[in-house]
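Student: what shape does this take:
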Amino acid sequence: MLTEPADGEEPAFSQSINLFRRGQTVFPGGVTRATVDKDPNPIYMSRGEGAYLVDVDEARLLDLNNNFTTLLHGHGYEPILEAVSSLLSTGTCFSNPTKHEIALAELLTSRIPSVERIRFVNTGTEAVMFAIKAARAFTGRSAIARFAGAYHGAYDWAEAGQNGFEAAPDGRRIARLGYQGAPSAVANDVLVLDFNDADALEEALTVNAERLAAVLIDPMPSRAGLIEPAREFIDRLMTVADRHGILVIADEVLNLRQSFSGASARYGLTPDLLVAGKIIGGGFPIGAVGGSAKVMAVFGGDTRSPMVSQGGTFSANPVSMVAGRIAMEAATPAVFDRLEQQGVRLRAQLTATARKHNAPFSVTGAASLLRLHPKSEPPRSFAAAVQRPDELARMRFLCRFLRREGVLLPHDAAACLSTPMTDMDLDHVADAFDKFLTQHSFASQEAQP
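Tutor: Below is the predicted model:
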């Protein structure tokens, strides 16, 4: 069943169950995204209202997912609705450019320090893919380095190493491929490193410098635990990469929401290329790759053919461009400051509650992002963040309980805040967590609930 109500009464998810049965007749696995949470059924949504979702059975849930951190302003943000509604009658996509793409590009290049030039695509996966291609074209090298556990989309070379590596007899790390049947040669061109290990990073980049086009880094990888980067680690990365002519690609598809200028600026990282998505589309499909004018010239110049051809039927479509511009214009420094303060407050409340109950839960994150871990100590590495079966069960148990309390918490991904959330909303999350730990004792346990 979906939940285990304390009062023994099963909540009504009948419409979601019926819809899932229909979905199973047309979709492999019953849904059309692997990231949809099923427990064992997904919850189907009817509508979004500000900070809340309403499911097809009319249950109202505070949304701490926001479509995987995309919706900085929550659901149904009125300025975006008005702008897009006005735009629809004039056309939704053209083979020709529009002024709207220039306006969004001007906004982004004016506030992200490392981005002098930018190109728009449709997804974060595409943005990462083209950034890797750009680095290869610019350097003439094919291999990339990346960090175990970080998620960078569905491109073969971005997926390899997401789930870590296998140790070869000679001590080399062989990147785990993203799926069965993936070309084994992909693993040869992906060097898997450990996040925040500055010494190992320097050694690996130095030994492999002649074949490395780029280091792909998420400044605070969500899937790997939402762990803050150490300043020494970032400084060493920049120094060693510059020494060997290795480009640095910052994947900020998720983490651009960490500050007005993004996560790289927050942590002192100066990437050659930066990829973005999610919040820059205002709730519509988008991705972007940007960087220095020198490196971005591989996509084309006035006097020569591009070294990397980048198109896309719906790239820079006016709907995404207008929605993105409205969303980002509304994301002022004051807005980011408020989200930062709320994030600090909620993480502190959850941490204090876990300690009060001596419960095996901990919190990581920054700005408007957080991860609840079913572990007594916050993980400091991808290996430490991986959940054992009993921890997975404990986290699932918590998510079910919070759902009954009107809170939608991602099970194995970053939770996030949105601008329509109030302090009362966040207090409700903290109170629900306290209620959970009061009703279910985990004191001095690292065991299955």
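Student: please make it C-alpha for all contacts and neighbour counts, starting now.
Tutor: Noted.
Student: need the residues that contact the one helix or strand residue 321 maps to.
Tutor: In this structure, residue 321 sits in helix 318-330 according to DSSP states H and E. If you take C-alpha atoms under 8 Å, 6 or more residues apart in numbering as the criterion, helix 318-330 is touched by 72-73, 79-80, 83-84, 87-88, 92-93, 98, 100-101, 103-104, 107, 279-286.
Student: structure for this one too, so we can compare:
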Amino acid sequence: MAVISREQMHERYRRSSLLSGTLYQRGTEVLLGGTTRTSVYFEPYPLYMERGEGAYVWDEDGTRRIDFLNNYTSLIHGHSFGPVVEAVQRQAELGLCYGAPTRGEIELAAMLVELVPSVQKLRFCSSGTEAVMYALRLAKAYTGRDKVAKFEGGFHGAHESVQFSFGPGLDYSESLDPIPTSAGIPASWAEDVIILPFNDQGTTEDLIRRHHQDLAAVIIEPIIGSGGVIPATREFLASLRAITEEYGIVLIFDEIMSLRTAPGGVQAQYGIFPDLTTMGKIISGGLPLAAFGGREEIMAALDPRGEGPLIPHSGTFNGTVLAAVAGAAAMRHLTPETYTRLNDLAAKVAQGMERLFKGLNIPGTVTVGGSLFNVHFTDR
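Tutor: Just a heads-up that it's a prediction; the model follows:
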């Protein structure tokens, strides 16, 4: 197998993406790193896309590529899915957004409440970060406690409560101290964050018992997504449900990525139901939209008709009708057979890549969770 240097690889890349290189230079004049998302930047510069259709994208140089990312798993039907495009076009002719509620947000909410077993009531927002932020705020208001427990390697957006211990690698530190993953996080935030080891039932239960009087919530990705597609075991999730119920701690499933793995997400697949759930990615048809929901008695703090302490929840684009109709069109076409087909395809891709690694003597493995998979270049 031929080996090329990093410099040679970059030179090949530059020759095949001249227009992307030009756009990058232009972009750096007005955008930091030439883009508005840190996650899409890589050296020497990112590819700039012109269009997408189905499983393919075309970059600005006209090169067609298979898209395994699909805007970070949000486009479950692929690019330019006909029913979504048609729904958006119809709604755009009627109006893009209003300072008033719409039929569209009710219809999408009804679909999600029916689909996700633990969700009795929900609210929409514009991003997963907001969904997690409000879920944690609800938990704190409901319990009267201030601390939050998250798992090492879990990613829950950009809010200060969860910007800790995202990328620790293969081994977690014995101390499990909260490690900020961003500059600008005040040290005081770490005082209210407990870090737990993923899929380690004994240590997790010990830490929850130790801190239970102060813990408002335990938040977990049932399948760690950005941290490498690592599924939690059913037994581990069941133990979390049991111990959080024992101590009156709100259990939050962050199913923003894992909702695509089965109808109703991992909670429906395993029959283990949290108190609150955050959702995003596939529910919007490719437009900016996320949601959080769960038990009505916890969500009641958001009800403007209520008499108790209210959590204000506003946002110019919360549940905006364009995203709502796009999301409804996308979700309407997700049949049980679709989930099965996508999961089978992911398993086949992973098996094929494992065979390639073995045949080429490359230290690598592929982890799979439903229709999600991730390549790890390691022999562990």
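Student: circling back to that earlier point, from the contacts of helix 318-330 of structure 1, which would you call buried?
Tutor: 72-73, 80, 84, 93, 100-101, 104, 279-286 (16 or more other C-alpha atoms under 10 Å).
Student: list just the nearest of the residues you listed to residue 364 of structure 1.
Tutor: Distance to residue 364 of structure 1, by C-alpha to C-alpha, is smallest for residue 72 among those, at 19.4 Å.
Student: that older thread, which bit of structure 2 covers the helix holding residue 321 of structure 1?
Tutor: Helix 318-330 of structure 1 corresponds to residues 321-333 in structure 2, going by TM-score structural alignment.
Student: how about stretch 184-194 of structure 1?
Tutor: With TM-score structural alignment as the criterion, stretch 184-194 of structure 1 aligns to 187-197.
Student: do me a favour and get the end-to-end distance for that stretch?
Tutor: The straight-line separation of the ends of stretch 187-197 of structure 2 (C-alpha to C-alpha, to the nearest Å) is 21 Å.
Student: how about the residue nearest to residue 14 of structure 2 when sequence neighbours are not counted, secondary structure?
Tutor: Distance criterion C-alpha to C-alpha, 6 or more residues apart in numbering; nearest residue to residue 14 of structure 2, sequence neighbours excluded, is residue 21 at 6.9 Å. Under the three-state scheme (DSSP: H, G, I helix; E, B strand; the rest coil), residue 21 of structure 2 adopts helix.
Student: ranges for the helices of the stretch 101-250 of structure 1?
Tutor: Ranges of helices within the stretch 101-250 of structure 1 are 124-139, 156-159, 185-188, 198-207, 231-244, based on DSSP state H, counting those that start in this stretch.
Student: tabulate the ones you listed (a markdown table), appending mean neighbour count.
Tutor: Listed next are the helices of the stretch 101-250 of structure 1 as a markdown table, based on neighbours: other C-alpha atoms under 10 Å:
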| stretch | mean neighbour count |
| --- | --- |
| helix 124-139 | 24 |
| helix 156-159 | 23 |
| helix 185-188 | 16 |
| helix 198-207 | 15 |
| helix 231-244 | 16 |
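Student: what's in contact with the match of stretch 184-194 of structure 1?
Tutor: So stretch 187-197 of structure 2 is contacted by 146-152, 160-162, 164-165, 172, 176-178, 180, 203-204, 207 (C-alpha under 8 Å, 6+ apart).
Student: return the subset of those lying in strands.
Tutor: Among the contacts of stretch 187-197 of structure 2, the ones falling in strands (DSSP state E) are 147-151.
Student: compare the residues you listed and tell me which is most surrounded.
Tutor: residue 150 (27 neighbours; other C-alpha atoms under 10 Å).
Student: what do we get in structure 1 for that one?
Tutor: Checking TM-score structural alignment: residue 150 of structure 2 goes with residue 146.
Student: kindly report the same for residue 116 of structure 2.
Tutor: With TM-score structural alignment as the criterion, residue 116 of structure 2 pairs with residue 112.
Student: can you check residue 44 of structure 2 too?
Tutor: For residue 44 of structure 2, the aligned residue in structure 1 is residue 40 (criterion: TM-score structural alignment).
Student: what's the spacing between that match and residue 81 of structure 1?
Tutor: 34 Å.
Student: more neighbours, the two?
Tutor: residue 81 (15 against 11).
Student: which one in structure 2 is aligned with the more buried one?
Tutor: In structure 2, residue 81 of structure 1 lands on residue 85 (TM-score structural alignment).
Student: next up, the contacts around its match.
Tutor: Taking C-alpha under 8 Å, 6+ apart as the definition, contacts of residue 85 of structure 2 comprise residue 326.
Student: now do the helix or strand encompassing it against helix 321-332, angle only.
Tutor: Using DSSP H and E, residue 85 of structure 2 sits in helix 82-94. Interaxial angle of helix 82-94 of structure 2 relative to helix 321-332 (axes from the mean of the first three to the mean of the last three C-alpha atoms, to 10 degrees): 160 degrees.
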